[in-house]
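Visitor: pasting the sequence and the predicted model now:
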Amino acid sequence: MRFLFVLTIIGIVPSIAFPQAQTEYMSQTTRDRINFTNLNISNNATLFSIKGPAGNVIGHPYLDTTWQAGNVKFYNRLGVSLTTDSLAGVPVRLDLLANEVDIRAGANNIKAVKATAVRYVDINNSFGTVSRYVNTHEYQGNGQALTGFFEQLATGKLDLLLYPSVSIRRANYNLALNTGTKDDELMKKQDWYVASAKQATKFSPGKKAILELMADKKEPVEAFLKTEKPDLKSRAGLLAVFTFYNRL
């Protein structure tokens, strides 16, 4: 019995000593982690990001940052007025990202109107003329899937429409490779559309596409293209062709 008791005591002592040593070890480890001075952290892009200034947004969302005199036609009457549904001769600009018409009522007073409330806007342009921007929902077909405005360059049997828009190219900085940019960028885009009887269709300009569109007047249009040689990739060239066709 005495021999068994001694063995039992011997077996207990290590079991008491081990937790004590483990506790001391863990305490030391904790102190070491808290008091580290030369910890080496790898550039793991999934765990860590760079400490420093945030990225910027490059570009602006406006069709033109310059305020231009314009006339705004609304779908509904303004306020309590029974007759007025428009504003004339007011400084305006188009916010393509927010799909809003900004109206400056004073030096520090800017009103933003959702595009869905505006039938059209007439704005002075840099070409010395007036551009009309019509709500895309005034057209059927492809126009119903868009928001914002078509610029009406030519109207008639065939309408020539230009759809301006802005998209955001997100920052693509790669920490592990130290490549890319931290900045978001606003990217402007313009797409051509044509409309017949208010049915709008996306359009890729070119001689073949023009002649297919204007097949009912193919001969005079083809002669016009041959003699005038308009640049069918340019605003002025396309406007000349559509204006000629709509006058036939």
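Guide: Looks like it arrived, so ask away.

Visitor: C-alpha from now on. contacts and neighbour counts both.
Guide: OK.

Visitor: next up, the contacts around the spatially most central residue of the chain.
Guide: Computing the C-alpha centroid of the chain and ranking residues by Cα atoms, centre = their mean puts S167 first, at 2.1 Å. Neighbour list for S167: 97, 186-189 [criterion: Cα atoms under 8 Å, 6 or more residues apart in numbering].

Visitor: for L225, which non-adjacent residue is closest in space?
Guide: The shortest distance from L225 to any residue that is not its chain neighbour, by Cα to Cα, 6 or more residues apart in numbering, is 7.8 Å, and that residue is V241.

Visitor: which secondary structure elements does the helix or strand harbouring the one you found contact?
Guide: Applying DSSP states H and E as the criterion places V241 in helix 235-247. Under the contact criterion of 3 or more Cα pairs under 8 Å, 6 or more residues apart in numbering; DSSP states H and E, helix 235-247 touches strand 149-154, strand 159-169, helix 218-228.

Visitor: and the contacts of the shortest one?
Guide: For strand 149-154, contacts defined as Cα under 8 Å, 6+ apart pick out 115, 120, 131-136, 159-164, 239, 242-243.

Visitor: against Q20, how distant is R33?
Guide: Separation of R33 from Q20 (Cα to Cα, to the nearest Å) stands at 20 Å.

Visitor: hang on, the earlier thing: give me the angle between the helix holding V241 and strand 149-154.
Guide: Calculated by axes from the mean of the first three to the mean of the last three Cα atoms, to 10 degrees, helix 235-247 forms an angle of 60 degrees with strand 149-154.

Visitor: next secondary structure after the longest helix along the chain?
Guide: Using DSSP state H to assign secondary structure, the helix with the most residues in the chain is helix 2-34. Once the chain leaves helix 2-34, the next helix or strand it forms, by DSSP H and E, is strand 57-58.

Visitor: put this beside the first:
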Amino acid sequence: MKNCKFHLPCRMVMTVLTFLYYMLVSGLSWAQQESIQKTVRATNIQEMFMNRPNFMGGNSVYGIPEAPKMLEGNYYLDPNWNRGSILLYNEDEILNDYFIRYQIEEDQLEVMANEEGSIVKINGVSVKNFISVDSVTKSQRIFMNQRDFVSDSEEVMGFYEVLVDGDMMLVKTTKATFRNSNYNTALMMGEKNDRIVKRDSYYYIVGDSAHAISSKMNQFLELFGDKRPEIRRYINKYNVDIKSELGLVRVFNFYNNRRED
């Protein structure tokens, strides 16, 4: 066998060069992997700061207390003070042109008694009806005490808001319920804060009787007696959504206007 320069066999030289090449390639690959891992770690830390600013959740707690939960929402039908008038049961006494707002849970009307902002609370059972002027739309909102109507609802505390007046009135009630937070600290899932949730229910009134409105089309149409075919044609023609408040208002306005013709 011939010897290469430096008196090493050619095969040995090739072996050494191959080894050095693989070492170089392996070194570059390891350096690239380390760079990628550093990038991943940096990204994870950044996400932790964004998603867990108090370092809560998971397995690491650094002595910084978790932010206290808050209460979202309120028990007011409208938290704004609106101008309004109140008709009391007591000798039909009228309180005219006051700033008022209604507290649903306590069934109380709050009245701003003077310019200094002192507040008087009137129990709902003492109020026959009240009118408030919406501070945004400037439209009147009329409320009637539920106790003046025979209802198929088990709960009669509170007021009906009149949406459509006529032979068949459309009204609604608004109830407010407290919902506890369901946040899981370890999993960082769920609602962090307690909430006040408001839910509307719709009724129709004929005479002094109030009845819940069904969202099922066939049962809904039964409300209108011999006008059912006409009401169905109106709903189909204008693609009215009877599950929405606007849709109900449109149908009841149409029905009451047709009754007047």
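Guide: Received it, and whenever you're ready, just let me know what you need. Since this is a predicted model, take the numbers as computed values, not measurements.

Visitor: buried among the contacts of S167 of structure 1? Need that as a selection in PyMOL.
Guide: To isolate the buried ones among those in PyMOL, judged by 16 or more other Cα atoms under 10 Å, type:
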select buried, resi 97+186+188
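
Visitor: inside helices: which ones of the contacts of S167 of structure 1?
Guide: Using DSSP H, the subset of the contacts of S167 of structure 1 located in helices is empty.

Visitor: E72 of structure 2 and G207 of structure 2, how far apart?
Guide: Distance of E72 of structure 2 to G207 of structure 2, given as Cα to Cα: 39 Å.

Visitor: and for K38 of structure 2?
Guide: K38 of structure 2 sits at a distance of 76 Å from G207 of structure 2 (criterion: Cα to Cα).

Visitor: any chance you could map the helices in the stretch 1-150 of structure 2?
Guide: Read by DSSP state H, counting those that start in this stretch, the stretch 1-150 of structure 2 holds these helices, from start to end of the chain: 10-51.

Visitor: quick one: the equivalent of L63 of structure 1 over in structure 2 and Y102 of structure 2, what's the gap?
Guide: Under the alignment by TM-score structural alignment, L63 of structure 1 pairs with L77 in structure 2. Relative to Y102 of structure 2, L77 of structure 2 is positioned 6 Å away (Cα to Cα).

Visitor: identify the residue of structure 2 aligned to L232 of structure 1.
Guide: In structure 2, L232 of structure 1 lines up with I242, judged by TM-score structural alignment.

Visitor: its match falls within a strand, correct?
Guide: No: residue state for I242 of structure 2 (DSSP: H, G, I helix; E, B strand; the rest coil) corresponds to coil; a strand is not indicated.

Visitor: ok, and the closest non-adjacent residue to it?
Guide: Closest residue to I242 of structure 2 in three dimensions, ignoring its sequence neighbours and counting by Cα to Cα, 6+ apart: L248, at 5.3 Å.

Visitor: can you check T179 of structure 1 too?
Guide: Closest residue in space to T179 of structure 1, ignoring its immediate chain neighbours: Y173 at 5.8 Å, by Cα to Cα, 6+ apart.

Visitor: on that earlier part again, of L77 and Y102 of structure 2, who's got more company?
Guide: Between L77 of structure 2 and Y102, counting by other Cα atoms under 10 Å, Y102 is the more crowded of the two (26 against 16).

Visitor: distance of the equivalent of the more buried one over in structure 1 relative to A115 of structure 1?
Guide: Using TM-score structural alignment, the partner of Y102 of structure 2 in structure 1 is L94. Using Cα to Cα, we find L94 of structure 1 at a distance of 9 Å from A115 of structure 1.

Visitor: now the common contact residues for these two.
Guide: 100-101.

Visitor: what's the burial count for Q144 of structure 1?
Guide: One way to gauge burial is a neighbour count; for Q144 of structure 1, by other Cα under 10 Å, it gives 14.

Visitor: and it, what does it touch?
Guide: Going by Cα under 8 Å, 6+ apart, Q144 of structure 1 touches 136-137.

Visitor: does it sit in a helix, a strand or a coil?
Guide: Note that with three-state DSSP, the state of Q144 of structure 1 is helix.

Visitor: distance check, it against T201 of structure 1.
Guide: Here Q144 of structure 1 is placed at a distance of 11 Å from T201 of structure 1 (Cα to Cα).

Visitor: do the same with K157 of structure 1
Guide: 14 Å.

Visitor: what does E228 of structure 1 give?
Guide: For E228 of structure 1, the distance to T201 of structure 1 equals 26 Å [Cα to Cα].
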